[in-house]
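Participant: From the sequence below, what's the structure:
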Amino acid sequence: MQKTGIARILQLGRILRCIAGSYQERGWAVTVEIIGQERHLWTVSRRLVHRRAVAEVFVTSLEQLSSSEFAAGVQLPRTHAFFGDHSGVSEYQYDPLAVMEAARQAAIAISQQYFDVPYRVAYILRTFSGQATDSTGWYIGGTPADLLLTVRVSRVRQRDNVVHGLDMTLTAERDGEPLMAIDGTFSWLPPDKWSALRTDVRKQLGLGEFDGSPAPGPRAHAALVRRKDPRNVVIGPPVVDAETARAALVVDTTHPTLFDYQLDHVPGTLLIEACRQTALVGLGVPDLCLRSVSSSFERFVELDIPAECVAVTTDSSRTGGEVTCRVVQHGAPAAHVTLRFKR
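Facilitator: Coordinates of the predicted model:
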């Protein structure tokens, strides 16, 4: 029995020495180093990336390279209920929005781990863009995709000597081959300031305290937006007039990925996806793959009043196209998204 107990202690010690990543909660932190170059043993704490389901955590390790440079391990699953639900050629490739989600998670984790941002803050995504390469690394193979994100903080935003935002550039590679270049502007607010901001914004719109969103409206047919699962359709039946496609935003706050972490507004990932789906309808060209995203968010999109996605095709051919989108609510644009597709 004594030998068994010692063996278990030694085994636990080996596990702790190998853990990649960090853990932060309730004011205390435990940080453990990466051993060798193994970055994909398991995920970091779900709290570090503001996820509730462990299965939605893509970041597997964190490492500080300098005061402004960091590395993050990422593993993309070969199947995913949302990011892996596509038809046509996209069915056999990883979704660029999955890589951008991993980058978003890495940005949140780095801000907490290395810039002393408390866990209980609300993050605000102001700009978010990504440019995919033509790498064969996008294709789904016999093993999950182990990625390395190289992260550079290009600007630290401070107010009264307190950090409240970061500008970041992130480069994703797979097996040493560049996959995607991403950049984003992130900021955050403590709970009291977030509550005051949201109350003021809703008051300006003539809205009271948020008490729940209505049931989702009718959705477009899944096949029309290159999806298989109707639950992943986030726009209503679209209307196309020449180069312009329009569709109502469909928001399901029970969606296990888009609302894994409960929010009082529509998340940026859903807005970008709504633009992609509306853009695909407007282009009307089969087997197109998303290759670049450029997005900026001017206002919150509320959950309890209608919003519309408007997509204007600015360039189109049989091999691809570019679409400029905006999400409009309460008569004003809330988000601008430009997408480029390629066959």
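Participant: For the rest of this, base every contact and every neighbour count on C-alpha atoms.
Facilitator: Fine.
Participant: I'd like the distance from the strand ranked longest in the chain to the chain centre, please.
Facilitator: Counting by DSSP state E, the longest strand found in the chain is strand 145-159. Remark: strand 145-159 is offset 14 Å from the chain centroid, using C-alpha atoms, centre = their mean, to the nearest Å.
Participant: Same question for stretch 330-343.
Facilitator: Distance, stretch centre to chain centre, for stretch 330-343: 16 Å (C-alpha atoms, centre = their mean).
Participant: Alongside the first, I'd like the structure of this one:
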Amino acid sequence: MARHLTVAERVRPAATRHLIHRPRSAVQAAPEYGVSREERFALAGDMPYDHPLFNDGLGHVHDVQLFVETVRQVGTFVGGRYFRVPLDRRCRFESVEFALTTPAAWRVRENPSHMAVDLHASALSVTSGIPGGLRLRGTMEIDGTAGCTGHADLRFLAPSGPRRPAPTRWSSPTTGRHGPPPVDPHTVGRCDPRNVVVSAPARTDDTLRTELLVDPGHPVFFAESGEFVPGTLLIEAIRQTALLAATRIRGYDASRTHVVRASVRFPRDAALGLPLTCAARVDPGDDAPSTSIRSSVTQLGSVVAEAELTVAHSTSSGGS
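Facilitator: Below you'll find the predicted structure:
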């Protein structure tokens, strides 16, 4: 049975011991309605080197999912510590947006890379002194070079009742999951079959569709138990389907293709145990080194995630 990772292991360099709170001045620090409205934090550490997801790539570039998961982890932690959010509240993404400011900074180097993240957290929808969510704006440097900028809105939801046991969704000869066979890991920038979360695609004109392969036993995506599909898994499914669309429709090389910008919204929760489909439509442009892709994830006819992405193709294996 897979061992679930601890908080420190899931984002190894982003453990809370590296998180520094930057207090405001005495004038700025007077909270309204007993809750702080905005706080600033700094996070520093080495980029992960043996993480089961963030280092499961083709070895050329670091995984931008690290930025997304870092924002989520920090938002969850500071929500309770600095914004008085009750610990039993479930944290979910409402939206995420990021852009690689210097794609070359994400190249894997011979020596370990160092990251530094500057984050601003602002309270949203404050009721009776408790925020219903947080807006986090952050910049990330890798070895002193600007690597990424982005923001995310997190929503904290009160428990709705006893949790139902998570269902088992799918199986295949290589992974033991039920349902349609997954694509080859290398076609979506992965090496470990367990980190493949989409099926072989079906194409209609400039649109590719995949079925999501949700494994509730995954040690990273489901490190925290719950009855909904995590936003990080939906983002990964969107990325993998977009990569398939770019390679199969635009002819890009999967080993040299990466998402350099993404804007993702989550209109509603995705329930475990029900089918999910991801569609990616490629912008019918010319043969430029980058292309725009619109994606959506649907469940029983309702959109649970939608995204606009820019996918870039480099001429060398080291990234843009």
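Participant: To what extent does the longest strand of the first structure diverge from the second structure after superposition?
Facilitator: Compared with the second structure after the fit, strand 145-159 of the first structure shows a mean deviation of 2.2 Å (mean C-alpha distance after the TM-score superposition for the first structure).
Participant: what's the longest helix along the first structure aligned against in the second structure?
Facilitator: Using DSSP state H, we find that the single longest helix of the first structure is helix 96-114. Aligned using TM-score structural alignment, helix 96-114 of the first structure spans residues 64-82 in the second structure.
Participant: related to what we said a few turns ago, give me the helices and strands touching the longest helix of the first structure, please.
Facilitator: strand 21-25, strand 59-64, strand 69-76, strand 162-174, strand 177-189 (3 or more C-alpha pairs under 8 Å, 6 or more residues apart in numbering; DSSP states H and E).
Participant: Output the ones you listed in CSV, with distance to residue 223 of the first structure and mean neighbour count appended to each entry.
Facilitator: Below are those laid out as CSV (distance: least, C-alpha to C-alpha, whole Å; neighbours: other C-alpha atoms under 10 Å):
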stretch, distance to residue 223 of the first structure, mean neighbour count
strand 21-25, 40, 20
strand 59-64, 31, 25
strand 69-76, 24, 24
strand 162-174, 30, 20
strand 177-189, 27, 21
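Participant: in the stretch 201-320 of the second structure, which spans are strands?
Facilitator: 202-204, 207-211, 257-265, 277-282, 290-299, 302-313 (DSSP state E, counting those that start in this stretch).
Participant: What helices and strands are in contact with the third one?
Facilitator: Right, the one you point to is strand 257-265 of the second structure. strand 90-99, helix 231-249, strand 302-313.
Participant: do the first one as well
Facilitator: The elements that strand 202-204 of the second structure packs onto, with contact taken as 3+ C-alpha pairs under 8 Å, 6+ apart, are strand 207-211.
Participant: One more: the second one?
Facilitator: When contacts are defined as 3+ C-alpha pairs under 8 Å, 6+ apart, strand 207-211 of the second structure sits against strand 202-204, helix 231-249, strand 277-282.
Participant: now the longest one
Facilitator: Of the remaining helices and strands, those touching strand 302-313 of the second structure by 3+ C-alpha pairs under 8 Å, 6+ apart are helix 231-249, strand 257-265, strand 290-299.
Participant: ok, residues contacting the first one?
Facilitator: Here helix 231-249 of the second structure makes contact (C-alpha atoms under 8 Å, 6 or more residues apart in numbering) with 65, 68-69, 92-93, 187-189, 197-198, 201, 206-210, 212, 221, 252-254, 257-259, 264, 266, 278-282, 291, 293, 295-297, 305, 307, 311.
Participant: And for the second one?
Facilitator: With contact meaning C-alpha under 8 Å, 6+ apart, strand 257-265 of the second structure is reached by 93-100, 103, 235, 239, 243, 305-314, 319.
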